[in-house]
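> model this:
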Amino acid sequence: MRQLGELEAEIMDRVWSWGRPATAREVLNDLLKKRPIAYSTVKTVADILCDKGMLTREKDGRAWVYRATCTRQQYTAARMQDALSGSSDAAGVMASFVEQITPGEAEALRAALRAAKRRQAP
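This next block holds a predicted model:
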C-alpha cells in the first residue's frame, strides 16, 4: 500500500478521526481552519483516494459522501507489511524496529502477539 501524499493524509486523518462518513465540504471546512484551500482541490483528492481504494463514495442528495475503506490501524499495518516484504532481511528489519520502540510499545507488541496466537489456536 502506497504512502499517502500530504493532502491525502490530511483528508484520511479527518475521516478516520471523525469515525463517520464525510462530505468534501465538511473536510474543506475543517482544512480551512489551518490553511487556504479550494473546494475543487479537496474534491479532486477525495476522488483520487476513491480510485486508490482508500475511500468509497455514495451520493446523498447533491453531495458525495466519502467513507474510509479501512481503519487507520489497518492502513498502518499494511504499510508496515509492505516495509517488511520489501526487505530481503525481514528478521533484521524487525530486530532493528524492536530496538527502537519504547517499553510501552514493546508491551503492546507482546499483547498483540499473544492475541494473534489465541486467534490462530484451533
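
> C-alpha from now on. contacts and neighbour counts both.
Fine.

> in the chain, which helix is the longest?
With secondary structure taken from DSSP state H, the chain has its longest helix at helix 103-120.

> all the helices of this structure, residue numbers only.
6-18, 24-31, 39-51, 72-85, 90-100, 103-120.

> nearest to residue 60, of these?
helix 24-31 (12.0 Å; Cα to Cα).

> just the buried positions in the closest one, please.
24, 25, 27, 28, 31 (16 or more other Cα atoms under 10 Å).

> now these as TSV including distance to residue 106?
Compiled in TSV, the buried residues of helix 24-31 are given as follows (distance: Cα to Cα, whole Å):
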residue	distance to residue 106
24	38
25	40
27	35
28	38
31	35
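
> let's compare: structure for the following, please.
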Amino acid sequence: MHHLGHLESAIMERMWSRSAPASVREILVDLQRDRDLAYMTVKTVMDTLHRKGLLSREPDGRAFRYRPTQTREQYTASHMGEVLASGSDRRATLLHFLEQIPAEDLAQLREALDQAAGPQTGTAQ
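Take a look at the predicted model:
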C-alpha cells in the first residue's frame, strides 16, 4: 500500500470519478481548472501511479489510456488495514477508533459486520 502525495491524490480522485479510461491530456485539462500544471508533470505522476499498481494502462496510439486498478473504497480499505497493522496493539487501536467515530458510522459498521459474518447456521432460535 502506498501513501499518496497531493498531486497523486488529485489524479486518483479524478480517475475514480470517471467511468472510462482517461488519457494524461484529459486528466491535465481537468486538473488545470484548479492550478497550472505541465503535461510532463501529470504524465510522470500517472506513470508513477502505474508503477505503484494503482493505475493500469493500455496503448492508445502513441500514448496510453489509464484506469484505476481498484475502486476508491478498495483503496481506502487497504489503507485502513495498513494503518491498523502498524499499531502494536490492534485491539487497543480498534477501540480508540470506535470511540472517535459518529454513531451513524458505528451503526453502518455493525451492519457491515453482520453482512460479513453471513447467515449463521446451526444457531438456536
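
> TM value for the aligned chains?
The TM-score (TM-score structural alignment, normalised by the length of structure 1) is 0.93; 121 aligned residues with a Cα RMSD of 1.5 Å.

> list the contacts for the aligned partner of residue 14 of structure 1 in structure 2?
Superposed on structure 2 with TM-score structural alignment, residue 14 of structure 1 falls opposite residue 14. Residue 14 of structure 2 sits next to 27, 30 when contact means Cα atoms under 8 Å, 6 or more residues apart in numbering.

> check the gap between residue 14 of structure 2 and residue 105 of structure 2 for me.
26 Å (Cα to Cα, to the nearest Å).

> same question for residue 30 of structure 2.
For residue 30 of structure 2, the distance to residue 105 of structure 2 equals 32 Å [Cα to Cα].

> neighbours around the closest residue to residue 53 of structure 1 other than its chain neighbours, how many?
Distances taken as Cα to Cα, 6 or more residues apart in numbering place residue 69 nearest to residue 53 of structure 1, at 7.0 Å, with adjacent residues excluded. Counted by other Cα atoms under 10 Å, the residues lying close to residue 69 of structure 1 total 14.

> could you do residue 39 of structure 1 as well?
By other Cα under 10 Å, neighbour count at residue 39 of structure 1 equals 15.

> what do you get for residue 82 of structure 1?
13.

> which position in structure 2 pairs with it?
So, by TM-score structural alignment, residue 82 of structure 1 is matched to residue 82.

> centroid-nearest residue for structure 2?
residue 75 (3.0 Å; Cα atoms, centre = their mean).

> measure that residue to residue 16 of structure 2 for me?
Counting by Cα to Cα, the gap from residue 75 of structure 2 to residue 16 of structure 2 is 11 Å.

> can you find the partner of residue 2 of structure 2 in structure 1?
Using TM-score structural alignment, residue 2 of structure 2 pairs with residue 2 in structure 1.

> what sits closest to its match if chain neighbours are left out?
Spatially, and ignoring its direct neighbours in sequence, residue 2 of structure 1 is nearest to residue 79 (7.3 Å; Cα to Cα, 6+ apart).
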